[in-house]
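> test case, fold it:
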Amino acid sequence: MTDEDGLLDGELIDGELIDGELIDAVRRAWAETLGIDADEVPLDEGFFDAGGNSLLLLLLWEQLNGLTDRALRATDLFQHPTVRAQATFLVGGS
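Predicted structure coming up:
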């Protein structure tokens, strides 16, 4: 089953199975940080292009840190700047 964005309940991205709930959680974290509706958060646009700045990135980092057991550094968000890339990274992808 897919949603309006074409995401599967579990989506294969770059060889990693990403749980739809994790993508939604990352998207909600972005929405709260950026002060927009989750439906408006782009999946494939960088955080800074979506309206973020370095201070907001640190707030996002705090929120994402609690989503999985994987250790997340603020610098990881620069290397994985989109919702999809961050969800992939959080499940152990590159």
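> all contacts plus neighbour counts: C-alpha atoms, from now on.
Fine.
> quick one: contacts for residue 12?
residue 18 (CA atoms under 8 Å, 6 or more residues apart in numbering).
> no, scratch that, I was asking about residue 59
By CA under 8 Å, 6+ apart, the contact set of residue 59 is residue 33.
> doesn't it fall inside a strand?
No - according to DSSP: H, G, I helix; E, B strand; the rest coil, residue 59 belongs to no strand; its state is helix.
> from residue 24, how far off is it?
17 Å (CA to CA, to the nearest Å).
> one more, so I can put them side by side:
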Amino acid sequence: MGGKTWSRDEEVYFWRSVVPVSPKAVIETGLRYTWAECATRMKHYFERLGQRPRRQYTKLMLFEHYYQNVETGHKSPHGKDLVAEHKWQLGEPVLP
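Now for the predicted structure:
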């Protein structure tokens, strides 16, 4: 995964607000967005906070971030605890 490291704010919003309504949501809430819709929501979230988004969020970027952290064992420096929390929700063993 190349590019800038995700900030803690990006990680928190991604794992706590985006993933639960993404195609990879663990719990069915009746609310589900495509990765493209999730990317738009993430961009708008940071704009509403008055922050310029640190990157151009795309459906591929969000899926890759999810995949790298959940499937390959890559650990985002600012999101390790959030990834562990998601893996626990998936019923996967959480390794330090």
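> superposing both, give me the TM-score.
Here the superposed chains carry a TM-score of 0.36, computed using TM-score structural alignment, normalised by the length of the first structure; 59 aligned residues with a CA RMSD of 4.0 Å.
> count the residues that sit near residue 54 of the first structure.
12 (other CA atoms under 10 Å).
> show me the contacts for the nearest residue to residue 23 of the first structure once chain neighbours are set aside.
In space, and not counting its chain neighbours, residue 23 of the first structure is closest to residue 87: 5.7 Å by CA to CA, 6 or more residues apart in numbering. Contacts for residue 87 of the first structure (CA under 8 Å, 6+ apart) come out as 18, 22-23, 26.
> what do you get for residue 63 of the first structure?
residue 29.
> from residue 30 of the first structure, how far off is it?
Taking CA to CA, one finds residue 63 of the first structure at 9 Å from residue 30 of the first structure.
> which residues sit in contact with residue 23 of the first structure?
Per CA under 8 Å, 6+ apart, neighbours of residue 23 of the first structure: 83-84, 87.
> A strand includes residue 12 of the first structure, no?
Yes - under three-state DSSP, residue 12 of the first structure sits within a strand.
> tell me how many other residues surround residue 60 of the second structure.
12.
> one more: the one 10 residues further on?
Counted with other CA under 10 Å, the burial measure for residue 70 of the second structure works out to 17 neighbours.
> equivalent analysis for the one 10 residues further on, please.
Residue neighbour count, defined by other CA under 10 Å, stands at 15 for residue 80 of the second structure.
> quick revisit: which among the contacts of residue 23 of the first structure gets closest to residue 13 of the first structure?
residue 84 (8.0 Å; CA to CA).
> which SS class is the closest one?
Residue 84 of the first structure ends up helix, using three-state DSSP.
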